[in-house]
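Asker: Sharing a model prediction with you, sequence too.
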Amino acid sequence: MSLAGVTRLPAAIPSPPQGVWYVGPLPVRAYALFIICGIVLAVWWGGRRLTARGGRRGVVTDIAVFAVPFGLIGGRLYHVITDNELYFRPGRNPWRAFAIWDGGLGIWGAIALGAVGAYLGCRRYGISFAAFADAVAPGVVAAQAIGRLGNYFNQELFGSPSSLPWALEVFVRTPGGVPGTQALCGPAGSAPEFPTQYVKAVPEILCGTYQPTFLYELLWDLAVAALLIWADRRFRLGAGQVFWLYVAGYTAGRGWIEMLRIDTANHFLGLRINVFTSIALFLVAVVVLVARRGRPRSRAVVDAPTAPRPGTDGTEGSNGTGGEGPDGAAGAVGGSSDDARDDTRDDTVVRSSLGAAGDGVARTGAAGEALGPEALSTGTVTVDPTPADRTDAPSAGSRPVARDDTD
């Protein structure tokens, strides 16, 4: 049987022809483009999920204004701290630590500081941080997968030499390109120099083929995203469980993938620092998931307005609804300044119109008789009228107390 004309499969993943393009004097880098695409996906997908849980449309974009800058700063800080020899050794240019466009973002720093920014945004817009984290977790890990394509164009984060059909071609690049490539390809200074843009070198100086660890992590991230969606739909996860499942799933893969990499990194006890970070975070995530097993899984989104509460300025506020509360009940209603002070208690206030008798207030806790779950869910509350000849009739100016029909 003749194989003439049959296209042969490549013996390795080809190296990208270039990783930067120029629009006039402005460089457009593939690494930055994929990072931006990942952020857009995470915000869009997280917004859809939070809206489906009761959140206000567009609030994820508002919170991203806080989270994204914090995440980028945190990711760069983590990279520079853990790989400080790339920037602060003799002969290195320390100002390159600010060259984020050349690659180098540590996911742990990005998640940690990004979470701080997201928390501040959630506080600003009255959103439950746990509900927000659950909503954006699948999008975040999918964004990480997209970001790994930037590593491909930068020819970085590869593993040990390999002859596998999916091994990655690695070529010599400029000294300012991928840290550590010169050492992998031969003695420093032995390779010829090329233009500053990322352009693939001629085949004669091919370094070899290596494990495409960026591709392994890309596929693992997509699998974790699918796991989160399935588990959330199957078990109705809440109260931060989706987020911690993301942490556990991602770190389980990152740990073994990290051990395949051979790029420059700090080690401790013979292992890369990121391996210990993965193990520690995996254990924390598992402990949190186990501790929350069997507890109520609140999926509520608190979307309270940021303006001052009606009535806090001393005037009577009109009834208005806010976002869904943690208990699934309707949002808060306004009241007088006295009621605004009462609302600071941990009791539920349900106001109904009582005509000429004034507003009736039903409270749970010490303020009055407890409302049953049926009354809270249906909103049917009746008022026990107080006859004029009752000896326990309220004095003038007092409010009648609403009672639950189920009592």
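Answerer: Yep, that arrived.
Asker: make it CA atoms for all contacts and neighbour counts henceforth
Answerer: Will do.
Asker: show me the contacts for the spatially closest residue to Ala248 that is not a sequence neighbour.
Answerer: Nearest residue to Ala248 in three dimensions, chain neighbours excluded: Phe282, at 4.8 Å (C-alpha to C-alpha, 6 or more residues apart in numbering). Neighbour list for Phe282: 247-249, 251-252 [criterion: C-alpha atoms under 8 Å, 6 or more residues apart in numbering].
Asker: Surely Phe282 forms part of a helix?
Answerer: Yes: applying DSSP: H, G, I helix; E, B strand; the rest coil, one finds Phe282 inside a helix.
Asker: Could you double-check that Ala67 lies in contact with Ala115?
Answerer: Yes: if you go by C-alpha atoms under 8 Å, Ala67 and Ala115 touch, sitting 6.6 Å apart.
Asker: Tell me how many other residues surround Ala67.
Answerer: By other C-alpha atoms under 10 Å, the residues close to Ala67 number 24.
Asker: counting contacts, what elements does the strand or helix carrying it pack onto?
Answerer: Assigned by DSSP states H and E, Ala67 belongs to helix 59-82. Packing partners of helix 59-82 (3 or more C-alpha pairs under 8 Å, 6 or more residues apart in numbering; DSSP states H and E): helix 30-52, helix 107-125.
Asker: I would like the residues contacting it, please.
Answerer: Here helix 59-82 has contacts from 39, 43-44, 46-47, 50, 87, 97, 100, 104-118, 120-122, 125, 132, 265-266, 273, using C-alpha under 8 Å, 6+ apart.
Asker: second one coming, line it up with the first:
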Amino acid sequence: MTGELASASGGGAALASIPSPSEGVWELGPVPIRAYALAIIAGIVLACWISEKRWVARGGRPGEVLDIAVWAVPFGIVGGRIYHVLTTPQPYFGEGGDPLKAFAIWEGGLGIWGAIAFGGVGAWIACRRMGIPLPAFADAIAPGLLVAQAVGRLGNWFNQELFGGPSDLPWALEIDREHRPLEYLDVATFHPTFLYELLWNLAAAAVVVWADRRFRLGHGRAFALYVALYCTGRLWIELLRTDPANEFFGVRLNVFTCLVVGLAAVAYMVVLRGRPREVLDRRGDDGDTRPGQRPAGTAAVPVTSADAEAADRAGDDDHRPANGS
């Protein structure tokens, strides 16, 4: 934080503000190291680590998360870029735009909706090849995805992008003049929407972990809860942003996306309420089985609530993650 006074909307002044990084790219010889890319990579690594802990605790084999990530991550990156370009085409195909910039992922611009949709396709392909039920896998990775999204928002901070409207709050974000919208060139501080979403995602991850343990969610319900919580936070954060976006009836496109996807996730949870969590039955490479697993086969089978609770308790005792995930 800095104690410098910063002008804001309405002629007010912030007693303190969050400074933006002076640069987001470092030259390592001929190779540019971009903070945005580092944030995305760090988020992916954390998501894989957390998901591995949860997947093994639920009865999966060690290493399967990484095997599926090999498919899901490239699909997700491509899907995220496609969504961004299709919903914000002006910088690439509008007047004065550069179509080749559509491929410049390292400069920022990944739409989470496309990333999740295409990443889900990649995960589905991998799960089918490995004989893994996709809903059970999705439940295991849900909190890790939220953590990855939180870390990824740091890239927006380094790029000084996707901030909100003018603000004189103590935690307002300082934006350099060259990154400000034309209508706000004389405004120095803005809502740090990157920080709002970062904190919201971490809180949502904690809620998903708690609800998953408390209600023993299964059949994709933990993943649906992740989607519903993310859409709720993204809805109000989206309304604060000032970056250019396509609109329908004067409302940003992503607001409509949040409403539709979020309501669909809630409907999914309601339809599948009360179903006991699957018990995964996957042998380790050495032929041993974990407590709560059947002796043979690789399918997820429905069991009674009592059996599910016993299996979960055994999994928690043997494979409780150090970070509480």
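Answerer: Ah, there it is. Not measured: the values here are computed from a predicted model.
Asker: ok so, going back, aligned to the residue nearest to Ala248 of the first structure, what sits in the second structure?
Answerer: Phe282 of the first structure maps onto Gly262 in the second structure when the alignment is built from TM-score structural alignment.
Asker: circling back to that earlier point, now a ChimeraX select for only the buried ones of the contacts of helix 59-82 of the first structure.
Answerer: Entered in ChimeraX, the line below selects the buried ones among these, by 16 or more other C-alpha atoms under 10 Å:
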select :39,43,44,46,47,50,87,97,104,105,106,107,108,109,110,111,112,113,114,115,116,117,118,120,121,122,125,132,265,273
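Asker: Thr251 of the first structure versus the residue nearest to Ala248 of the first structure, what's the distance?
Answerer: Phe282 of the first structure is 6 Å from Thr251 of the first structure, where distance means C-alpha to C-alpha, to the nearest Å.
Asker: Also Gly320 of the first structure?
Answerer: In terms of C-alpha to C-alpha, Gly320 of the first structure sits 44 Å off from Thr251 of the first structure.
Asker: Could you check which of those two is surrounded by more residues?
Answerer: Legend: neighbour count by other C-alpha under 10 Å for Gly320 of the first structure and Thr251, higher for Thr251 (23 against 11).
Asker: so what's the more buried one up against?
Answerer: With C-alpha under 8 Å, 6+ apart, Thr251 of the first structure has these contacts: 278-279, 281-282.
Asker: Ala57 of the second structure too?
Answerer: The neighbourhood of Ala57 of the second structure, defined by C-alpha under 8 Å, 6+ apart, consists of 315-316, 318-320.
Asker: switch to 6 Å and redo it
Answerer: Ala57 of the second structure makes contact with 315, 319, according to C-alpha atoms under 6 Å, 6 or more residues apart in numbering.
Asker: what's the matching residue for it over in the first structure?
Answerer: Match for Ala57 of the second structure (TM-score structural alignment): Ala52.
Asker: next one: Gly43 of the second structure
Answerer: In the first structure, Gly43 of the second structure lands on Gly38 (TM-score structural alignment).
Asker: So that match is in contact with Ala145, correct?
Answerer: No: assessed by C-alpha atoms under 6 Å, Gly38 of the first structure is found out of contact with Ala145, at 7.9 Å.
Asker: So those two - more neighbours on which side?
Answerer: It is Ala145, of Gly38 of the first structure and Ala145, that has more neighbours when counted by other C-alpha under 10 Å, with 25 against 22.
Asker: mind listing what the alignment partner in the second structure of that one touches?
Answerer: Alignment note: Ala145 of the first structure maps to Ala150 in the second structure; criterion TM-score structural alignment. Applying C-alpha under 6 Å, 6+ apart to Ala150 of the second structure gives the contacts 198, 201.
Asker: Phe248 of the second structure versus Ala150 of the second structure, what's the distance?
Answerer: 28 Å.
Asker: same deal with Trp55 of the second structure?
Answerer: Taking C-alpha to C-alpha, one finds Trp55 of the second structure at 40 Å from Phe248 of the second structure.
Asker: Relative to the second structure, which residues correspond to stretch 238-245 of the first structure?
Answerer: Using TM-score structural alignment, stretch 238-245 of the first structure pairs with 218-225 in the second structure.
Asker: List the contacts of that stretch.
Answerer: Against stretch 218-225 of the second structure from outside (C-alpha under 6 Å, 6+ apart): 135-136, 138-139, 142, 265, 269, 277.
Asker: Regarding the second structure, what is its longest helix?
Answerer: helix 134-159 (DSSP state H).
Asker: That one vs the first structure - mean distance after superposition?
Answerer: For helix 134-159 of the second structure, the mean deviation from the first structure after alignment is 0.5 Å (mean C-alpha distance after the TM-score superposition for the first structure).
Asker: Quick one: average offset of the helix or strand just after that helix versus the first structure, please.
Answerer: Using DSSP H and E, the next helix or strand after helix 134-159 of the second structure towards the C-terminus is strand 173-174. Compared with the first structure after fitting, strand 173-174 of the second structure deviates on average by 0.7 Å (mean C-alpha distance after the TM-score superposition for the first structure).
Asker: one step back: mind checking which of the helices and strands packed on helix 59-82 of the first structure is nearest Ser353 of the first structure?
Answerer: helix 107-125 (29.8 Å; C-alpha to C-alpha).
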